[in-house]
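Undergrad: model this:
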Amino acid sequence: MEKVSLLPPWSGRNQGAFSSSASHQTQAPRSKSPKSTGARVCLQSTSGRSSSPSLQSYIQLQVGNAFCRTTSSPRGSLWSGSRPAQFLLACCVLSCLLSHLPLSSFCAAQIRRNHDPDERLTGQFLHITDIHPDEYYIASGSISSSCHRNTTDDDKWQTMRPGRTDGFGGVYGSPYSICDSPFTLTNATFDWIDKNLIGKIDFVVWTGDNARHDSDNEYPRTQKEIEVLNRQIANMFLKTFTPDEDDPFQQRVPVIPSIGNNDVYPHNIMEAGPNRILQHFSDIWSEFIPESQYHTFQHGGYYTVEVIPDKISVMALNTLYFFNQNAAVDGCDEEDEPGTDQMDWLEVELESMRKRGMTAYLTGHVPPARKSYSPSCFVRYTDIALRFQDVIVGHLYGHANIDHFFILSQATLKDDEDRKKALEEARLLGESDSEIALSKVMQDDAPDFEYDQFHTFGLSSYLLELWEQYEDIPKRIKLSDYAIVLVSPSVIPTYNPTLRVYAYQLATERGSDMSTSVNPVKELGGWIVADDTQEKMRYDGEELEDLVLDQDDDPEGLKEKKKPKKPKKPKKPKKPKKPKKPKRPANPPAAPPTTFGFPLNYTQYWVNLTQANMELKQPEYVIEYRTHEEWGLKDLSVSEWLGLARRIIHDERVKKQYLAWMVVLTGAENDSY
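TA: Sure thing, here's the model as predicted:
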């Protein structure tokens, strides 16, 4: 029988659909072994057939086309970019059926691979943030001019960002300076990702800031420039994560972007949607946003993507509606505020995921810090983080440029009533929620500085609050009262460029390779005991007042001693009780590390820009540190991070190393702390 050649309906070529000739490729593919040989064999397996070859070809083509039309899925879904794969699979199955042969092992394997995506998972994902490309950057430009001009004149904006202001820009950027990223660094970053991470990650978390800072009066930013830069970076992601044409079954790696405070004009400001800014991003991110979430994004700039269908969802939040520097909105108290709408949406989505047994990562640009969010949004976010910690397995953010983690706690919610009273009093005086965020309403027990101002004053003031968080961890706690926020450092060389690759749980049981001999905490009989202080921390989710202690376990007399009974007095008529406010439900136990999708560790990569500029070689990202090997964390659970926080406070050597990695080995900690 003659060889059958089938063409997909979207192909304009006249050659066979499964030709391996490179001349038929529309772009140069990455070097990967082709997967079409088995399909070609399957299509030719028609011996013993008595039907007409032309009729068979026609049936295969028409049914194959119908299959492709009916199985195509919305933009950004698991099947996105895989129409050739659908066509090839349909024709493979159809050809085998028409030839009275059972499905070949190839066909069966491809069906499993396409309908069971777990077989293609690597258990890793990339977090990239704060690229800040600058088209005006020149290698010989003075740092005092943001690397824009060959001059040594002082620039009035030089104090608005951390870093040195002396010297000149390098070819690939200027580490620990006020300059943004040259495109040489941006291109080198995507080249490295293409060479080293393609095929090794399952999705990408991209947390915004894709335009330069407005730090030069001679080159003020414009809305058009910001839109062009954002489109350029989006196209780089599309080009880097384009499915390989040599592998028709490969699907586009999901990329989940979120909007940064420098991605809008003027910076920090975004009005309630729909608006022009959201319309622009819905256009340039159309390949990343699922069609089912398109209306939600146009309304508020937030959305969710099931990166592993029915298992893991990444929720991209629009943190500008929570940011206390956004004067166009007013917190999360009033029903008509976009911040309130977004929080309501977040709760509904998380409740749905809980019922479906899914896990979620919350991502965005500005981290949920007390000094960054309006008071009402900060409390609402903390409440959601604790009430849904059986669903949320990670809080991943950027914006700060420094590598660190901070703590959300139940204590924030206990102060909420006092906050609301203070807010009401302030509103009676005519103050808005945004103004109150910068007042003393939430600053009774915190330093008098605003979170984002470490861009102006350096690290010292910001670190004061961070150390207070670490020091204030009680001796005896419920882990369900805490959540951890992980802030990744940036690509922009505010210090040195970085990327972060997470590993997450794929198996149902933790492997033996996750054990470590350098544990910051160890589990003993239902407790977590810190090695350095021997302090006990509850992790089983029980209320402390409900604990039953043996006499030997009660050295401090925690048990309430029984008192002799007094004679009963005549009962007085009871007064009618005032209705009590409904109590907030107890926090559920956090998802265990054995949960599918739970983050197990991450590897931090960095570029030594000083060396790259001296050698004039394209920068290469190398390992800076790993949470498992260098920090000794068994996984990225709350107990492990609280144990590390204790070590940072009690061990100066650990604190010194933490600070060095915080500023990406630039030595800036010696200037700021």
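
Undergrad: Please make it C-alpha for all contacts and neighbour counts, starting now.
TA: Will do.

Undergrad: Tell me, how many residues neighbour residue 185?
TA: By the measure other C-alpha atoms under 10 Å, the count of residues near residue 185 is 23.

Undergrad: next one: the one 3 residues further on
TA: If you count neighbours by other C-alpha under 10 Å, residue 188 ends up with 16.

Undergrad: Show the subsequent helix or strand relative to the helix or strand it falls within.
TA: Per DSSP states H and E: residue 188 is located in helix 183-196. Sequence-wise, the next helix or strand downstream of helix 183-196 (DSSP H and E) is strand 203-206.

Undergrad: List the buried residues in that next one.
TA: Neighbour-count burial for strand 203-206 flags 203, 204, 205, 206 (criterion: 16 or more other C-alpha atoms under 10 Å).

Undergrad: give me every residue that touches the second one.
TA: Under the criterion of C-alpha atoms under 8 Å, 6 or more residues apart in numbering, the contact partners of residue 204 comprise 125, 126, 127, 128, 253, 254, 255, 256.

Undergrad: Would you do the same for the sequence below? I want to compare the two.
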Amino acid sequence: MDKFLAPHTPEAAAHTHLSENWFNWDLDHPSLNETLVAGCASYRAFDRYLSGADLFLLPRNRAELESILKRYSYDVIHNAIAKSRSTLQPGGYSRTISHTLSSYSSNLQRKVVWADMLAFTALLITAVGLGDTLASPFQVALQASNPNFLDKKWTSEGLEITQGLIVILSALLVPPTYHAFYTSRHDNDPKLPRTPNEIYDLNRQVTAKMKEVFTSKGIAVVPSLGNNDVWRPNSITNEFSQIWDAFIPFPHHQVFQRGAYFSVEVIPDHVAVISLNTMYFYDSNKVVGGCGFHDRNDPGNLQLDWLEVQLKSYRNRDMQFSFVEAIDLEFASVKARSKKGPLSLYDTLLNEFSAIPTKPKDVNYSDYAVVNTAPPVVPNPYLPSFRVFAYNVTGTEIRIRKQPRTTGKRKHGHHRGDHGDKDAHCRTPENQETWKCFLNETWYSDPESPSRSNKLWTPLGYAQYFIPDLENANKTHRPKFTLEYLTFPPRLLHPPTADGETDKFHYPIPPQYLPKSLQEPRVTESSKYAPYQMVDLTIPSWVELAQKLGAGEDKKLRKRFRKYMYMGGEEG
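TA: Alright, predicted model coming up:
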């Protein structure tokens, strides 16, 4: 590059400085000026552009090129500022440089003359390029989320909470099982935006810990891609396929690279988990079409085609399966309905619960499905939490089918069911060219599945843990996870008899991870930690709970439900 630069020009000086002092900026007397800062930024941004990193569409005109280079340059300067602030990495830059870079970042965005620099080197000058090395991403994330909180509280790496959570899970979980995990800071700080390097590094650190604690013991880990793990445009699947290489089965790598979805047989030939990329299902994602009817090659439609193949394969093999995704589609639908009306999400749910028929003969369980939405770990509020499930594993001897089920030749397209008043729906002009009016395969439902009655692989219940006093945590008083509530009746937490055959009893939740009031078998009826008293988590049990909440006769139950729904807070 230097041979294209006239000697003694500002551009040549910036190139020389960047080449000779890549990792050796003067820590005591930084010789920075706006021209030098701008010049260094230009090379880092243009170098990334030439490499094609994170480039989804080639620019078609000068304005698009400027937009791409500006985005790359923002990455460079914020990475540099993050590193200069770091006290955790060896060789962190001085506070003087940090202050200088921060002040120049805002000035450069206003002062730099784009036309001159682009015309001379086709480079964008807006920020400073000091290299790709980030400060600890967790420190950056915490700083961006709540600087005042960090000044007063514990400021060590944010991995402490994550590592604590993973260690607790490792003690509670018995293989084989799966854990869905997606990570990256969830704020939208324009002064310190997420960058691809930070997103990748966050995921690498959590992935390393998950592999150490779970994968090394044969426990399957099933991550799903979340909206905070991506960087516009949607071109990060190759990098994540490498980061999550240990989690993605080899036959699914190519599929994941194409669309960031895959499936795992967490118990071979018995139970599978399907990780979906729900961001391909929404037309608010401008890179995809939201499963449009007229675009059969839309990424969302291709994912549904792939999903249909997976489901038929698992059904033919008599396997059970569940989904894991960043956005629960049904929950998002309920939340959207509540936003359109005058009612809160809580009241919207109660209204829908009250509409459920109360007589068993009037309830068609095929119309219902269970969606588990755990509390999110996001700032404002920041709610670190997790759930531990127990399953029915009675009679887990491997059963081999002599002949697999056979089906007719598969037709291309999506077969999402014909339930509802389809004729009336499809007579309206706006609905005539929609998926529902062209899908005619019978809705699949199995009354003998573990979701309908308690049998092998039925989920029996879960316990939810959280940090109740996070705001009081500091360096000397570490945050502690504690039980918030569980779905089991207290009598099922211990052997059925007082002297009990404990050696044959499988505790759904190890007693040492229960509060003292539940560690003794004498508590059999009621507890503030066990308001739901559910004997299992089948669809009939969930419908029964919804009916109780909809009826409104048990005020205490409603109060507890609302508290746990918002984790003690209020709806935002």
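
Undergrad: TM between them?
TA: Here the superposed chains carry a TM-score of 0.55, computed using TM-score structural alignment, normalised by the length of the second structure; 346 aligned residues with a C-alpha RMSD of 3.4 Å.

Undergrad: Arrange the buried residues of strand 203-206 of the first structure in a markdown table, one row each, with distance to residue 181 of the first structure as further columns.
TA: A markdown table is the format used below for those (distance: C-alpha to C-alpha, whole Å):
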| residue | distance to residue 181 of the first structure |
| --- | --- |
| 203 | 24 |
| 204 | 21 |
| 205 | 20 |
| 206 | 17 |
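
Undergrad: Specify which member of the residues you listed is nearest to residue 315 of the first structure.
TA: residue 205 (9.7 Å; C-alpha to C-alpha).

Undergrad: Which strand or helix spans residue 386 of the first structure?
TA: helix 375-387.

Undergrad: give me the stretch of the second structure that the helix or strand just after that helix matches.
TA: Later in the chain than helix 375-387 of the first structure, the nearest helix or strand by DSSP H and E is strand 392-397. The counterpart of strand 392-397 of the first structure in the second structure, using TM-score structural alignment, is absent.

Undergrad: Could you do stretch 413-430 of the first structure as well?
TA: Against the second structure, there is no aligned range for stretch 413-430 of the first structure (TM-score structural alignment).

Undergrad: Same check on stretch 63-77 of the first structure?
TA: Stretch 63-77 of the first structure lines up with nothing in the second structure when matched by TM-score structural alignment.

Undergrad: ok so, going back, ok, and the contacts of residue 204 of the first structure in the second structure?
TA: Retained in the second structure (both residues aligned by TM-score structural alignment, their matches' C-alpha atoms under 8 Å) from the contacts of residue 204 of the first structure: 253, 254, 255, 256.

Undergrad: and the first one, what does it touch?
TA: For residue 253 of the first structure, the contacting residues are 201, 202, 203, 204, 241, 242, 243, by C-alpha under 8 Å, 6+ apart.

Undergrad: Just give me the match in the second structure for it.
TA: When the second structure is aligned by TM-score structural alignment, residue 253 of the first structure is paired with residue 219.

Undergrad: Now do the SS call for its match.
TA: Secondary structure for residue 219 of the second structure, judged by DSSP: H, G, I helix; E, B strand; the rest coil, is coil.

Undergrad: before we move on, back to that, show me the contact partners of the helix holding residue 188 of the first structure.
TA: With C-alpha under 8 Å, 6+ apart as the criterion, helix 183-196 of the first structure contacts 131, 133-135, 171-173, 236-237, 240-241, 618-621.

Undergrad: So which bits of it are buried?
TA: Residues of helix 183-196 of the first structure classed as buried: 183, 184, 185, 186, 187, 188, 189, 190, 191, 193, 194 (neighbour count, 16+ other C-alpha under 10 Å).

Undergrad: And stretch 635-652 of the first structure, by the same measure?
TA: The neighbour-count check on stretch 635-652 of the first structure (16+ other C-alpha under 10 Å) flags 635-648 as buried.

Undergrad: thought residue 198 of the first structure was touching residue 241?
TA: Yes: between residue 198 of the first structure and residue 241 there is a contact under C-alpha atoms under 8 Å: 7.4 Å.

Undergrad: quick one: which of these two has more around it?
TA: Ranked by neighbour count (other C-alpha under 10 Å), residue 198 of the first structure and residue 241 place residue 241 first, with 22 against 16.

Undergrad: Distance-wise, check that one relative to residue 631 of the first structure.
TA: Counting by C-alpha to C-alpha, to the nearest Å, the separation of residue 241 of the first structure from residue 631 of the first structure is 31 Å.

Undergrad: Redo the kept ones among the contacts of residue 204 of the first structure as a markdown table? Include distance to residue 97 of the first structure.
TA: Listed next are these as a markdown table, based on distance: C-alpha to C-alpha, whole Å:
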| residue | distance to residue 97 of the first structure |
| --- | --- |
| 253 | 32 |
| 254 | 34 |
| 255 | 37 |
| 256 | 40 |
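
Undergrad: and the two most separated of those residues?
TA: Maximum distance among these (C-alpha to C-alpha): 9.8 Å, for 253 and 256.

Undergrad: got any residues that touch both of those two?
TA: Shared contacts of residue 253 of the first structure and residue 256 (C-alpha under 8 Å, 6+ apart): 203, 204.

Undergrad: Just the buried residues of the helix or strand where residue 109 of the second structure lies, please?
TA: In this assignment (DSSP H and E), residue 109 of the second structure forms part of helix 95-111. The neighbour-count criterion (16+ other C-alpha under 10 Å) identifies 97, 98, 100, 101, 102, 104, 105, 108, 109 as the buried residues of helix 95-111 of the second structure.

Undergrad: any chance of these in a markdown table, plus distance to residue 367 of the second structure?
TA: Converted to a markdown table, the buried residues of helix 95-111 of the second structure look like this (distance: C-alpha to C-alpha, whole Å):
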| residue | distance to residue 367 of the second structure |
| --- | --- |
| 97 | 62 |
| 98 | 58 |
| 100 | 61 |
| 101 | 58 |
| 102 | 56 |
| 104 | 59 |
| 105 | 55 |
| 108 | 58 |
| 109 | 55 |
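
Undergrad: in stretch 276-285 of the second structure, what's buried?
TA: 276, 277, 278, 279, 280, 281, 282.

Undergrad: before we move on, what about stretch 223-242 of the first structure?
TA: Judged by neighbour count (16+ other C-alpha under 10 Å), stretch 223-242 of the first structure contains these buried residues: 226-227, 229-234, 236-238, 240-242.

Undergrad: matching residues in the first structure for the helix holding residue 109 of the second structure?
TA: Following TM-score structural alignment, helix 95-111 of the second structure has no partner segment in the first structure.
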